[in-house]
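Visitor: Fold the following for me, if possible:
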Amino acid sequence: MKFVDMVNIMVVSGNGGNGCVSFQRTGRRTSFLKKPNGSNGGDGGDVWLLADPNMNTLHYFYSNRVFRAGHGQCGRGRGCTGKKGKDVIVKVPWGTRVSYQKTDKLLGDMGSHQKCLKVATGGRHGLGNGHFKYSLRCRKELCNTHGAVGVTQHLLLESLLIANVGLLGLPNSGKSSFIRIVSSAKPKVADYPFTTLVPHLGVVQINSYDRFVIADIPGIIKGASNGAGLGIRFLKHLEHCQILLHFIDIAPVDNSDPLENIVTIKHELSNYNEHLICKPCWLVFNKIDLLEKYVAEKRIEYIISALKWKGRYYSISSKHNINVLFLCNSIMQFINHQTSNQEYISSYA
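Guide: Below you'll find the predicted structure:
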């Protein structure tokens, strides 16, 4: 299945039904028109978006781009109002961001603030001559109104992966190897850059009760905010994560400086969205098996002191499964603690 996280769709609401012109006769054998009894038409159908937690991508919209609601029925005589047009409910993945295609104005954030969103309102019904029965002019003339035309909207849907933990870092820093070890996800792993072209989700099961979802996004390089590499297109999937893991290759093959690599990633994040910098972030020094133990420790201490890092940091080896379980347990404890604090605050709000 092709990974689709951004798509354009068109939604069209239904037209309102026209009002009816009808008159009540006074008797069986006479055609004398007396009282207007034409009824109103029905409103046009609306188009709604519904957040569905069972959907992961926007792949359905790759071949389905247009959604139309039903038209309202015209009014009838004897006070019979026209039926409302049928609404259309379009299911989208939980966490989908909806905006207008032309203006990029945000229309809603599905799942985070609302589960159902009206994106196109149906046309208003037309009025029958029964509505004007107290008007002296309309008692003798054919007075009614037409229903309003439905609304057409061109929308941009952006699906945001809902994960507790987000992995970021330069290409070949070991993110895909890590997610393969700790979950059943099987992203491609190779010894060349950009083996991960699309995000991957994995579920890490700590025990029978505790688990968390982890998201692996393609690697970021210098100049990503200007379109270099795969750009910053997939950074949006980190916005809903509770914690970020910044993977650092402690022994890069290209002999680059790990300290400079960390600064590069932080610079690209700040260019994209300053709120990502404020999220809890842990440094994960990977591939410690490639160096002697004391060399790796000395290099990590130098980086931490140079950055004046006050947050948590870990040293692991995804290939040889060194300190991986310890890191996963620490993540689970952090998530449980953060969740309990949120519940405590909401109970007193």
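
Visitor: contacts and neighbour counts: CA atoms only from here.
Guide: Fine.

Visitor: any idea how far E274 is from K266?
Guide: Computed as Cα to Cα, to the nearest Å, the E274 to K266 distance reads 10 Å.

Visitor: between the two, which one's more packed in?
Guide: K266 (17 against 13; other Cα atoms under 10 Å).

Visitor: Report the distance from the host helix or strand of V11 to the chain centre.
Guide: In this structure, V11 is located in strand 6-12 according to DSSP states H and E. Centroid displacement of strand 6-12 relative to its chain, using Cα atoms, centre = their mean, to the nearest Å, is 14 Å.

Visitor: Second chain to compare with the first, below:
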Amino acid sequence: MFIDVAKIKVKAGDGGDGAVSFYREKYVAAGGPDGGDGGRGGNIVFQVDTNLSTLADFRYKRKYAASNGENGSGKRCSGRGAQDLIIRVPQGTLVRDLESGRLLADLSTDEPQIIARGGKGGWGNSHFATPTRQTPRFSKPGHPGEAFELQLELKLLADVGLVGFPNVGKSTLISVVSEAKPNIANYHFTTLTPVLGVVFMGEGQSFVMADIPGLIEGAGEGAGLGHQFLRHVERCRLLVHMVDISGSEGRDPKEDFETINRELKKFNDELSQRPMLVVGNKCDLATDEQIEDFQKFVEEQGYDFFPIMAAIRHDVDPLLKRIQEKLSQLPPVVRFEPDPVPVVEMDPAQAGAVTIHNEDGIFVVEGEWLLQLLRSINFDDYESLQYFQRVLINSGVIDALREAGASEGDTVSMYDLEFDFVE
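Guide: Next up is the predicted model:
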């Protein structure tokens, strides 16, 4: 089954927690703190796998989580960093942040791409020793890993894209010029998925041709099957527009030509400016007058025209040679640059922002950064409590409680922690 769009959730590993430990050895007095740091959490890494051709695997597994880093230990031993989680995708896959739509990576090369970074490990208590605080009984927790909901979108890498109405002979053409074996039959929408074929033009010379399922009027707005696959045309360096020049389907070839061009422009305006060759197929069913009239119509618009009979490979070689000539003059296959990370200017006063609301006389304080802070505090240790108090004062939480109406003796709740407010 050909699947070219998928949605998944990824979560990089959290960093390991720093350790609280003190060096103890016989005959060694006051060994001091020796808690090690936590290990780094595993990254989420996307890697191209040329053996894959669709995103079908992501229909069955949609959540991916890397391992967390190990916690630190005594003797200043750092925790082991977690292994990266490698997710393999077909070549040409775009990775987007589903919430913002930002393009994170274009997997068009063999280079692995880190999409979600693992959290850094927390510091052990050995980092917090000072001349006046010689026995710190607290450490830092590990940082959480990045998490994203992603949209994967496959855009096939092909040099040449075959476009046109259904049943005009695109599948027949790709079958006679390459080793591709698409389904071929005399009815519409025989081709339900894009088909890639490699066209060899001699030693060391070849190009990739893609048979895009037939388009119809309204495809750019979602009609028919072709709209599902127009995205695969976007990477093509050259378009080959195939038309049934005989009108055997009861349609006017000129109208077909203009209709498909309109749909390409609706979907992506750049496609209307992409270099294009026009192929008139089924010449054996057309009169000389029909061929000459259509050729004049096409050439007046600045396109090269090639009348062929794809089924018997008649006059196909001149078309292939012209394709090769055009490709030699065109830039490489389109690759999309990731969008830059948006720069959010934060007011320093908001760096330690919290929300405070009164629930039946209890002042409830919430803030994401508070969760990290609470994890690092040893509430059985006096020095750790002093550190906690200094952070609340310096971050403005105490002032914010006063502004919210808290006074001496009122109860303050921070997640699982409750204490009395002291002026």
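
Visitor: okay, stretch 261-268 of the first structure sits on what stretch of the second structure?
Guide: Following TM-score structural alignment, the aligned partner range for stretch 261-268 of the first structure in the second structure is 256-263.

Visitor: list the buried ones in that stretch?
Guide: 256-257, 259-263 (16 or more other Cα atoms under 10 Å).

Visitor: between those, which is closest to L417 of the second structure?
Guide: For these, the residue nearest L417 of the second structure by Cα to Cα is E263; the value is 60.9 Å.

Visitor: residues contacting the closest one?
Guide: With contacts defined as Cα atoms under 8 Å, 6 or more residues apart in numbering, the neighbours of E263 of the second structure are 217-220.

Visitor: got a winner among those residues for most neighbours?
Guide: Neighbour-wise, the contacts of E263 of the second structure (other Cα under 10 Å) top out at A219, 23 neighbours.

Visitor: ok, P90 of the second structure touching D49?
Guide: Yes: at 5.4 Å, P90 of the second structure counts as touching D49 under the criterion of Cα atoms under 8 Å.

Visitor: Among the two, which residue is more densely surrounded?
Guide: Neighbour count, other Cα under 10 Å: between P90 of the second structure and D49, P90 has more, with 21 against 15.

Visitor: Give me the subset of the contacts of E263 of the second structure lying in helices.
Guide: Within the contacts of E263 of the second structure, no residue falls in helices by DSSP state H.

Visitor: Tabulate the residues you listed (CSV), appending distance to M414 of the second structure.
Guide: Converted to CSV, those look like this (distance: Cα to Cα, whole Å):
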residue, distance to M414 of the second structure
E217, 60
G218, 56
A219, 55
G220, 53
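
Visitor: of all the residues you listed, which comes closest to M309 of the second structure?
Guide: Closest to M309 of the second structure, out of all of the contacts of E263 of the second structure and judged by Cα to Cα, is E217, at 25.0 Å.

Visitor: What's the match for F306 of the second structure in the first structure?
Guide: Counting by TM-score structural alignment, F306 of the second structure corresponds to Y314 in the first structure.

Visitor: Secondary structure element holding that match?
Guide: In the assignment (DSSP H and E), Y314 of the first structure maps to strand 313-315.

Visitor: Contacts made by that strand with the rest, please.
Guide: By Cα under 8 Å, 6+ apart, the list of residues contacting strand 313-315 of the first structure reads 282-286, 288, 323, 327.

Visitor: cutoff 10 Å now
Guide: 245-248, 250, 281-289, 296-297, 300, 304, 322-324, 326-327 (Cα atoms under 10 Å, 6 or more residues apart in numbering).

Visitor: That strand vs the second structure, mean deviation?
Guide: Taken against the second structure, strand 313-315 of the first structure registers an average deviation of 0.9 Å after superposition, with mean Cα distance after the TM-score superposition for the first structure.

Visitor: Sitting in helices, which of the buried residues of stretch 256-263 of the second structure do you find?
Guide: 256-257, 259-263.

Visitor: how about these in a markdown table, adding distance to D420 of the second structure?
Guide: Shown next, in a markdown table, are those (distance: Cα to Cα, whole Å):
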| residue | distance to D420 of the second structure |
| --- | --- |
| D256 | 78 |
| F257 | 78 |
| T259 | 74 |
| I260 | 73 |
| N261 | 72 |
| R262 | 70 |
| E263 | 68 |
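
Visitor: and which of those residues is nearest L103 of the second structure?
Guide: E263 (24.7 Å).

Visitor: tell me which residues in the lengthiest helix in the first structure are buried?
Guide: In the first structure, ranked by residue count with DSSP H as the criterion, the top helix is helix 324-347. By neighbour count on 16+ other Cα under 10 Å, the buried set for helix 324-347 of the first structure is 324, 327-328, 331-332, 335.

Visitor: Could you tell me which residues touch both of P90 and D49 of the second structure?
Guide: L107.

Visitor: Centre of the chain to the match of stretch 261-268 of the first structure, how far?
Guide: 31 Å.

Visitor: and if you look at stretch 78-92 of the second structure?
Guide: 15 Å.

Visitor: Same check on stretch 58-71 of the second structure?
Guide: Centroid displacement of stretch 58-71 of the second structure relative to its chain, using Cα atoms, centre = their mean, is 16 Å.

Visitor: so where is it in the first structure?
Guide: Taking TM-score structural alignment, stretch 58-71 of the second structure hits residues 61-74 over in the first structure.

Visitor: Show the end-to-end separation of the matching stretch, please.
Guide: Stretch 61-74 of the first structure: ends 32 Å apart by Cα to Cα.

Visitor: now the strands for the stretch 1-150 of the second structure?
Guide: Applying DSSP state E, counting those that start in this stretch to the stretch 1-150 of the second structure gives strands spanning 5-11, 44-48, 63-65, 85-89, 93-97, 103-107, 113-116, 147-154.

Visitor: And the ones you listed: which comes nearest V233 of the second structure?
Guide: In terms of Cα to Cα, the element of the strands of the stretch 1-150 of the second structure nearest to V233 of the second structure is strand 147-154, at 11.3 Å.

Visitor: Where does that closest one end up in the first structure?
Guide: Counting by TM-score structural alignment, strand 147-154 of the second structure corresponds to 152-159 in the first structure.

Visitor: Now do the contacts for the residue nearest to the spatial centre of the first structure.
Guide: The centre of the first structure sits closest to T96, judged by Cα atoms, centre = their mean, with a distance of 2.0 Å. Counting by Cα under 10 Å, 6+ apart, T96 of the first structure makes contact with 5-6, 49-52, 56-58, 108-112, 156-162.

Visitor: Alright, I will stop here.
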